[in-house]
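S.K.: missing the sequence, but the structure's below:
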């Protein structure tokens, strides 16, 4: 398969800091070599320094989304499947826009569905899914080329186990499909019934059980093992009309043994093999 690996090395408006070091660590950990050995044609595109914004989190975050949307659209025009390696989850809004996706499958231990009115910490990335669903930051999201909010009924949130009280209350009101990793494949049927045509798969790596795979400082106890996440991602490829993939939130400072890159490589190999069998 022809792939574009789009590298967005930003964390909270800062380039190559914190989670922003994750994409390069995945590449230096052998991701391109593993994919190439499995027969894939890889093109790597990096989002460069966003100039003139002085690392302002909100402005830079949405500028990165804009740049990613443009790269994703270019990849599709070249008949390349877009894979975004990002620091922040918000970057997925750019991928969704560039792909013209009308649905999202969101693997994450967090809900990322706070808004400025409900967030106790003001953490922009904790509003990433809410932004993609059009629940907040609409003027900024509208600066992303091609952005259209996704209908919450066409969103599946997988293994979100660390939710703020306001997120829990909101999710009780919204038609977002909730699933554990073990049941995600069977619940894809609800997305198909909603008439989805183009689905973006987002995998925040802290969905994993930190006792099995520590990916960042936010990881909480519980969650699935890497084999279960890999199998679920492959099931998504076989069951949903996936048009793009984002992998986010890896901070190599919390991975002293370098265990995460090979896990991501195996996940992508199995996911892409499942896509090629469709």
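M.R.: Noted; the coordinates are in hand. The structure displayed is predicted, hence computed values, not measured ones.
S.K.: hey, let's count contacts and neighbours off CA atoms from now on
M.R.: Fine.
S.K.: list the buried ones in stretch 211-221?
M.R.: 213-216, 219-220 (16 or more other C-alpha atoms under 10 Å).
S.K.: how near is residue 8 to residue 21?
M.R.: Applying C-alpha to C-alpha, to the nearest Å, the value for residue 8 to residue 21 is 10 Å.
S.K.: report the set of residues contacting both of these two.
M.R.: Common neighbours of residue 8 and residue 21, counting by C-alpha atoms under 8 Å, 6 or more residues apart in numbering, are residue 87.
S.K.: below is an additional structure, to be compared with the one above:
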């Protein structure tokens, strides 16, 4: 049976520190996402974009917390979670196009309803700050803290996803951590593979180990792909670039490894692709790469 994939745009940049990622969904579509998914052997349906309020019309500190635009993030993530859950109930796989990484709160919230969900996080950053520990107050640095219920997120049912366990989360490719995040990853039951692990062991071995973690005792896996995971030479159009990321071929190999694992065990429950910023991109190459990598996750191969 051919897999049905529903594309859901979440053009939000309220969680970011740089404008422009709200145009990411359009850029990825323009780069040929639907055609790439069809070549991968799935049936894509584009559900369009969620409505997102304009940042210029809102006050980032209106709620008087240390998390900027938290009211807007809440509104979008509640609606996104409902859309993701409805997609799964109807037998399709949700593919969410961000926007900044705060949209993952909504994607994971919807994908984890009624099931134990593993989370595979391809990112340069750990994104596990809370409003109290964040140096910037930007929510795109907090989504995993939110779904795990850290700090004040424990009292926010729209953010906290109780069916996601720390032990079922695996990072791949970390290379930029705040001090609090570094301490947390050392102390808690989270699996973190850094760029040093990839350098020493190779991308395929690392991703295979990460998949073993996120599938242990879970009913499915959410894959979150932040394009700043790649080196800026490969993906210049991102919200928060960090030198020293994975290469073009390493990235494809990683997502192909996910797809091969999914072929054998049908674990891929949902996916989001985030932080593509066309304003700072070059000839839409980051959006094109996002489209290609997504297709690799869903089965596209050289042969």
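M.R.: Good, I have the coordinates. Everything numeric here is computed off the predicted structure, so don't read it as measured data.
S.K.: drop the TM-score for these two in here.
M.R.: With the length set by TM-score structural alignment, normalised by the length of structure 1, the two chains reach a TM-score of 0.88; 270 aligned residues with a C-alpha RMSD of 2.4 Å.
S.K.: these two touch, right, residue 39 of structure 1 and residue 2?
M.R.: No. Using C-alpha atoms under 8 Å, residue 39 of structure 1 makes no contact with residue 2, being 9.2 Å away.
S.K.: which position in structure 1 pairs with residue 186 of structure 2?
M.R.: Mapped onto structure 1 by TM-score structural alignment, residue 186 of structure 2 lines up with residue 172.
S.K.: for that match, give its distance to residue 165 of structure 1.
M.R.: Using C-alpha to C-alpha, residue 172 of structure 1 is found at 11 Å from residue 165 of structure 1.
S.K.: ok, back up a step: higher neighbour count, residue 39 and residue 2 of structure 1?
M.R.: Using other C-alpha atoms under 10 Å as the criterion, residue 39 of structure 1 and residue 2 rank with residue 2 on top: 15 against 12.
S.K.: could I get the full set of strands for the stretch 101-250 of structure 2?
M.R.: Along the stretch 101-250 of structure 2, the stretches classed as strands by DSSP state E, counting those that start in this stretch are 117-122, 169-174, 191-194, 220-226.
S.K.: now for residue 201 of structure 2, how many residues are close by?
M.R.: With neighbours defined by other C-alpha under 10 Å, the count for residue 201 of structure 2 comes to 11.
S.K.: oops, could you answer that again for residue 249 of structure 2 instead?
M.R.: The tally of other residues near residue 249 of structure 2 (other C-alpha under 10 Å) stands at 9.
S.K.: quick one: contacts for the residue most central in space within structure 1?
M.R.: Compute the mean C-alpha point of structure 1, and by C-alpha atoms, centre = their mean the closest residue is residue 202, 3.1 Å away. Residues counted as contacts of residue 202 of structure 1 (C-alpha under 8 Å, 6+ apart) are 92, 104-107, 245-248.
S.K.: just put the buried residues of stretch 211-221 of structure 1 in TSV and tack on distance to residue 150 of structure 1.
M.R.: Compiled in TSV, these are given as follows (distance: C-alpha to C-alpha, whole Å):
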residue	distance to residue 150 of structure 1
213	31
214	30
215	28
216	28
219	27
220	28
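S.K.: of these, just say which sits nearest to residue 79 of structure 1.
M.R.: Closest approach between these and residue 79 of structure 1, by C-alpha to C-alpha: residue 215, at 31.6 Å.
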